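>>> I'd like to go over a predicted model; first the sequence, then the structure.
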Amino acid sequence: MKSWLFSLLIISGLAFSFSSCETDFDTTTEYKDITVVYGILDQKSDTQFIKINKAYLSETDVLTYAANPDSNQYINDLEVKIEEFSDQGNLLDSHILEKTTVTNKEAGQFYYPDQIVYFWKPDSPIDVDYIYLGDNLVDSALIWFDEEHTYKLSITNPASGKVIASETNLVKEFRITYPSVQRTIKFLKNDNSSKTFSWNDADNAGKYEFELRFNFRELLTTGEERSRYIVLSKASVDASNNTSEYEVYYKDLNFYSTCENLIPYDDQAAEDQVSQRFTGLVEVLVRAAEENLSLYMEVNEPSTSIIQEKPQFSNVDNGIGIFSSRYYEKRLIELDDPTKNELINNEDPNYKFVY
């Protein structure tokens, strides 16, 4: 009985996994040279990564093959480039990717800790996205790509002459519309009210992921300071052609129950190392996945059906995998004084907030 085993590495810095394009792949054919590609362009990252692996068909124990780098990686160097085209279809630039080795892959069935990736560092940013707290500038993010351009990936294997190709649009800029310019946010402890968070539609986006975080600092008994955050809420929202703005709701009461459940460490020994905690900013984070990435995520979600066979998706010609893009926006808000006081005056001795 032959078994297919594909290896894809989702690099931690890329992790926003989001499948069908016209590119078909027949898993019943004999193995020759199946190239597996994973690459997500991130407009706010100064380094772009492309992971290129091999898929293989084996008569023997697939786990033995999975643990062998030679079964998953191309031994010879590949020629990898990303070409940049204008909205009129004119070639503007060609970027050659370099090969490097990441050394922090966690232990598992596939080979570790070293894996080969290809990377490209754009020469210079084209814009800056400024992040404000009220009217005060508190952060910024450099923009490295022109959202009007199309990016085409080409991978050539000199040993075989095989060429693998794909292309992607970029998710265009969008904005978090609420909260807008307000400086503080209040969570009412004994109230059933909800907060609304919203953002406008982004061209070329197929899915949005909303995340609400609470940042804080810890002072340890050693005198060291440590930054932490907890996730208050997460939501996945599909893009719609009929929607110009998206909303999610968060109940005020959930803020306090989530803090009580997640801030003190489960390990009492770890909690005993914390002498004080200090409140930080609430972070509203919205990530947008390009349409092909959204489809890829959908097809690769765990099945809830009794039918385990799921359709394959790839937008990679002469290979399988995904080449797409993502974009994110964030907004920072400070807790108001009454909310801070609720945390400071909490009766749980493990809370330890002093500000």
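Thanks, I have the structure now.

>>> CA atoms for contacts and neighbours, from now on please.
OK.

>>> Val59: neighbour count?
Not Val; residue 59 is Glu. 9 (other CA atoms under 10 Å).

>>> typo on my end, Ala269
9.

>>> cool, and Val299?
Using other CA under 10 Å, Val299 is surrounded by 16 other residues.

>>> isn't it right up against Lys310?
Yes - applying CA atoms under 8 Å, one finds Val299 in contact with Lys310, separated by 7.0 Å.

>>> which stretches of the protein form helices?
With helices called from DSSP state H, the chain shows them at 62-66, 69-72, 252-262, 268-272, 291-299, 337-344.

>>> and those helices as a markdown table, adding distance to Phe85?
Shown next, in a markdown table, are those (distance: least, CA to CA, whole Å):
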| stretch | distance to Phe85 |
| --- | --- |
| helix 62-66 | 37 |
| helix 69-72 | 32 |
| helix 252-262 | 46 |
| helix 268-272 | 53 |
| helix 291-299 | 19 |
| helix 337-344 | 50 |
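
>>> which of the ones you listed is buried the deepest?
Ranked by mean neighbour count, these are led by helix 291-299 with a mean of 22 (mean count of other CA atoms under 10 Å).

>>> so Ser275 sits right up against Thr222, yeah?
No - at 9.1 Å, Ser275 does not count as touching Thr222 under the criterion of CA under 8 Å.

>>> here's the one I want to compare it with:
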Amino acid sequence: MKNLSLLFVLAVILCGSACETDFQLEGEWEDIPVVYAFLSEQDTAYYVRVEKAFLQPGGDATQLAQIPDSIYYGVDDVVVALERVTNGQKYTLQRVDGRTEGYPREEGNFANEPNYLYKLPRSVTRLRGGDQFRIIVDRGGQTAPAIAESTIIDSIEVAGLPFSGQLGWGEYARDGKIEWRYYGPGARVFDLRVKFRYRETDPANPAIRIDKEVTWVLNKSVERVTDQVSTQVYRFPSEAFYQFIGSTLEPLNTGTRKFDAVVIEVTAAGPEIEDYLRIAGANIGITSSQAIPLYTNVTGGVGVVSSRYKSVSAELSLDGRSRDSLFNGSYTKLLNFVP
């Protein structure tokens, strides 16, 4: 699983990724809904990506992918609904252009304008941890709808932070750690990241410092270790933190840098993402066939519908030893960090 990213799946949903080409089929014409949703109780609106995957015999997939009508359903051709499984209440989602919602589509094989998504504001109904939901894509007529079901995962939180608010990652030979707690059974796989915030001298105006940030990806898919409500710990060599900074930042020609803060981010995803990553990861390696099997939990279509939750720590500082390693350590001493 370590070669695949939990957050890559989220990018597929909102921004669109080449992953969708897995579902381009050539043969007799067949209308196949492609459905992605990655919902969270933290959302202010719930978004679902719905497209169609087909290739007419002899067609050119590269050309068709650049034609919006080839990948999107017409506005009146499909109805996308969210259903609460416990009481059967259904809510119709409205088609919107992701670009105006803050989700532009990434440049790639597919047309990036427009970027149609289906939206349900949280003001209409609010999903909370433990709520079962169903996404229904109805194309009308005698065609069976595409349906996927999942459960909103309960909250997680970054845990085990020092009371002082200062991280002790200064000794290269010792391990640092990221710790988090989960409160329900749904969170199954975790993405761990550390944001390093600093300021550096503006070359155009030395009296001003520019706010900057780099993100260290520790692990993209850490599996849950127990089904109980528990705290999980991920350990890493403290030295790796400074190696990342040293390999990411370039020395300054003039001016200095000042450290501001470290922020820890843990993102959890549901069992569908765990299954997706495991099935794909199991077939990657020197002994594999290199043919990644298709995972989907969408009946009558293809795609992945699941849930996520993100926890972000408060801004943390570095203790004296950690600052000394940043200012004077072998990996970062040439980066002009000053007290």
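Structure received. Since the model is a prediction, treat every value here as computed from it, not as a measurement.

>>> Quick check: TM-score for this pair?
Once the chains are laid over each other, their TM-score by TM-score structural alignment, normalised by the length of the second structure reads 0.78; 310 aligned residues with a CA RMSD of 3.2 Å.

>>> and Asp201 of the first structure, which of the helices of the first structure is closest to it?
Evaluated over the helices of the first structure, closeness to Asp201 of the first structure peaks at helix 291-299, with 12.9 Å, by CA to CA.

>>> so where is the closest one in the second structure?
With TM-score structural alignment applied, helix 291-299 of the first structure matches the range 271-279 in the second structure.

>>> with the first structure superposed, average distance for the matching stretch?
When the first structure is superposed, stretch 271-279 of the second structure averages 1.8 Å from its matched positions, counting by mean CA distance after the TM-score superposition for the first structure.

>>> and that stretch, how far from the chain's centre?
A distance of 14 Å separates the centroid of the chain from that of stretch 271-279 of the second structure, by CA atoms, centre = their mean, to the nearest Å.

>>> Need the nearest residue in space to Asn76 of the first structure, chain neighbours excluded.
Nearest non-adjacent residue to Asn76 of the first structure, counting by CA to CA, 6 or more residues apart in numbering: Ala159, 7.4 Å away.

>>> Name the residue in Ser275 and Thr222 of the first structure with the higher neighbour count.
Ser275 (17 against 9).

>>> what's the counterpart of Gly319 of the first structure in the second structure?
Match for Gly319 of the first structure (TM-score structural alignment): Gly301.

>>> what residues are up against that match?
The contact partners of Gly301 of the second structure, by CA atoms under 8 Å, 6 or more residues apart in numbering, come to Ile32, Pro33, Val34, Val35, Ala146, Ile147.

>>> gap between the two ends of stretch 106-117 of the second structure?
One end of stretch 106-117 of the second structure sits 14 Å from the other (CA to CA, to the nearest Å).

>>> Now do the buried residues in that stretch.
Glu106, Asn109, Phe110, Ala111, Asn112, Glu113, Asn115, Tyr116, Leu117 (16 or more other CA atoms under 10 Å).

>>> on that earlier part again, now the match of Gly319 of the first structure: how far from Ser311 of the second structure?
32 Å.

>>> To which residue of the second structure is Ile10 of the first structure aligned?
By TM-score structural alignment, Ile10 of the first structure lines up with Val12.

>>> what's the neighbour count on the residue nearest to its match when sequence neighbours are not counted?
Leaving aside its chain neighbours, Val12 of the second structure sits nearest to Cys19 (7.0 Å; criterion: CA to CA, 6+ apart). If you count neighbours by other CA under 10 Å, Cys19 of the second structure ends up with 11.

>>> Tell me which residues touch the residue nearest to Gly319 of the first structure when sequence neighbours are not counted, please.
Nearest non-adjacent residue to Gly319 of the first structure, counting by CA to CA, 6+ apart: Thr35, 4.8 Å away. Thr35 of the first structure makes contact with Ile52, Asn53, Lys54, Ala55, Ile164, Asn318, Gly319, Ile320 under the criterion CA under 8 Å, 6+ apart.
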